[in-house]
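Student: model the following, please.
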Amino acid sequence: MQNDDLSVLRRRYVRYLRLERGYSDNTIEAYTHDIDYLLNYLRNENLKVEDVKLDNLENFAAVIYEFGIASSSQARILCGVRSFFKYLVISGILKDDPSELLEAPTVGEHLPEVLSTEEIDRMEAAIDLSKWEGQRNRAIIEVLFSCGLRVSELVNLKFNDIFEREKFLRIIGKGDKERLVPISDSALHEIQLWLYDRNLMKIKPGEQDYVFLNRRGAHLTRTMILIMIKRTAEEAGITKTVSPHTLRHSFATELLKGGADLRAIQEMLGHENIKTTQIYTHIDITTLRKEILTHHPRNIKENTDKQLI
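Tutor: Got it, this is the predicted structure:
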């Protein structure tokens, strides 16, 4: 079945929910709303439903996470995805269910992973600069960590959004809200190095203004960057669960550790509500607790005494 027929599958699924499952209109609307996330992902990735594997669904789960959807909503969407694939198996469209082992996110307060500056340096050092995309990937990691951008903001970054002399980026965030984000000299330097390679590329019409491009001369997708970040972290020997959002969390955490005001961090991240930003105070307290337990003289003495027993 081709991607053009996904709308037909959707209609058949709605009919199944209504006639076979007997669901109410509100329930059907909720299920199909969640399935639309998946169908749009399949269209963007040019994937046929019969070719979908668990890896594709895990990437889809990562994409909706990167989009900033709440954990409870992610869990609901993935539940709908599993229901949809069960229908595909029952109806004979698929032989096997690729969503069978798809895990839902843990619902509740979640303190995201953060990377230290040393771990970011390790990731950048692990990049093979002899490859054409090497300098591009290095620049992407540096910009994400130095500016705390959402991955959607990075893929849409254009040259007229970079104010090199003033050292600011103009970012259009959620709800088309504009903000100015300072950019470091190191990030600007990595972008400049990438431009030497970029200028040698054949760029597709209409894509000339985008800063970061793929090898076909078109701007990148969220999924492309997610895969690159995960692969680079693995090559750097980092065992944490790392995504583009991890670099954004790390940016905010380093600012807080350095004494930045929470309101300033809120502005930098483009959070509409200060409560969203306050999660970084929990991260910092967690880090502080670890430091105290490791380095406070009372704890050092206690740990030494335990080793002697």
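
Student: okay, CA-based contacts and neighbour counts for the rest of this
Tutor: Fine.

Student: what sits against Val151?
Tutor: Contact partners of Val151, counting by C-alpha atoms under 8 Å, 6 or more residues apart in numbering, are 66, 144, 222, 225, 244-245.

Student: how about stretch 275-295: buried residues?
Tutor: The neighbour-count check on stretch 275-295 (16 or more other C-alpha atoms under 10 Å) flags 277, 279-280, 283-284 as buried.

Student: let's see this one next, to set against the first:
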Amino acid sequence: MEFQEYLEERGKAENTIQTYLGHVRGYILWYEESYGQEMLQLYHVNILDYRSYLENIKRLKYNSIDAKLSALSSYNEFLIENGIQEEQVITAKDRLKFQQMIASPADIEKQEVDEFLQEVLVETGKRNYAIATLLAYAGLRVSESVNILLTDIDFQARELRVIGKGNKQRIVFINDKIIHAVRDYLKERKSQSEYLFVSRKGGKLHRSSVNRFFRQCSDRITPHKLRHFFCSHALKCGYSIPEVANQAGHSSERTTLLYTNTSRREMKEKANRL
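Tutor: Below you'll find the model as predicted:
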């Protein structure tokens, strides 16, 4: 798909590309089912109808609708650049304004995280324990963790080079928990692969393997929840907002600000005082 190449040329992350492609395919399917003809270009009135369909029929949350419209906006730019249509039909006014979360996205506490990490160690081994510890105490994304090279980690400097979204590089500082976990894993690692975390066959580990051991060890904690935990916990431990944004690879500090909000637990406690 030419749109995929267009996104790749603009340095979009693989997950973002696949999400955008899915959103565009969803719109094309809706268009063809609604109007009985092939979709050749975008029309403003159709976009408004689609937005109404998502909001009132599908009952999607505003942030989900906004994500779909964002993908269509990029597709609109692609169509213009390729001479398929002339005007940008999706504007900022068309994007639904949605209320930012009042509660912090983090909903797990440190004790729960540490109990989960121990479960991972006991039930699935040192490699998975090292991965989960990295996610919890360095704030990495799963895609970032499986792409770490052996040469990216510097134990003496306590630094880790990470390639994030859009192939942006950052330096993440790592603590004793991570260093001990990774070193312990490396003692039993037997592979010539350049990647730090390898599969049983010795090749690069796939993100699906990470998701699999998370499901095995918890029906509540996910890799993304550990990332939320890191951001919230780091702020509580004295990190500044810019420091957390850098560690987690947030493109905007506004994302990091969400973690300064009251926790769900605290909000529920306050509700019981009413």
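
Student: for the helix or strand hosting Arg298 of the first structure, which positions count as buried?
Tutor: For Arg298 of the first structure, the element it lies in under DSSP states H and E is helix 297-308. Within helix 297-308 of the first structure, no residue counts as buried by 16+ other C-alpha under 10 Å.

Student: try stretch 264-278 of the first structure
Tutor: Applying a neighbour-count criterion of 16+ other C-alpha under 10 Å, one finds 265-270, 277 buried in stretch 264-278 of the first structure.

Student: quick one: end-to-end length of it, please.
Tutor: Using C-alpha to C-alpha, to the nearest Å, one end of stretch 264-278 of the first structure lies 12 Å from the other.

Student: go on, stretch 33-51 of the second structure?
Tutor: Stretch 33-51 of the second structure has an end-to-end distance of 15 Å (criterion: C-alpha to C-alpha).

Student: do a quick rundown of the helices in the second structure.
Tutor: Taking DSSP state H, the helices of the second structure run over residues 2-9, 14-35, 44-52, 62-81, 110-124, 126-138, 142-146, 176-186, 207-217, 223-236, 241-248, 253-257, 264-272.

Student: would you turn those into TSV with distance to Gly164 of the second structure?
Tutor: Output for the helices of the second structure, formatted as TSV (distance: least, C-alpha to C-alpha, whole Å):
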stretch	distance to Gly164 of the second structure
helix 2-9	14
helix 14-35	10
helix 44-52	31
helix 62-81	20
helix 110-124	24
helix 126-138	13
helix 142-146	6
helix 176-186	19
helix 207-217	15
helix 223-236	14
helix 241-248	9
helix 253-257	16
helix 264-272	29
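
Student: any idea which of these is most buried?
Tutor: Highest mean neighbour count of those: helix 126-138, a mean of 24 (counted as mean count of other C-alpha atoms under 10 Å).

Student: so that one corresponds to what in the first structure?
Tutor: Per the alignment by TM-score structural alignment, helix 126-138 of the second structure matches residues 135-147 in the first structure.

Student: for that stretch, which outside residues touch it?
Tutor: Contacts for stretch 135-147 of the first structure (C-alpha under 8 Å, 6+ apart): 120, 124, 127, 129, 149-151, 154, 181-184, 186-187, 190-191, 193-194, 212, 228-229, 244, 247-248, 250-251, 268.

Student: go on, stretch 173-186 of the first structure?
Tutor: 142-143, 146-147, 153, 167-172, 267-268, 270.

Student: nearest spatial neighbour of Ser71 of the first structure, skipping sequence neighbours?
Tutor: Spatial nearest neighbour of Ser71 of the first structure, excluding adjacent residues (C-alpha to C-alpha, 6 or more residues apart in numbering): Val107 at 5.4 Å.

Student: to clarify, my last question referred to Lys68 of the second structure.
Tutor: His23 (5.5 Å).

Student: the one you found touches Ile65, doesn't it?
Tutor: No - between His23 of the second structure and Ile65 there is no contact under C-alpha atoms under 8 Å: 9.9 Å.

Student: sorry, back to before: return the member of the contacts of stretch 173-186 of the first structure nearest to Ser83 of the first structure.
Tutor: Sorting the contacts of stretch 173-186 of the first structure by distance to Ser83 of the first structure puts Glu153 at the head of the list, at 31.9 Å, by C-alpha to C-alpha.
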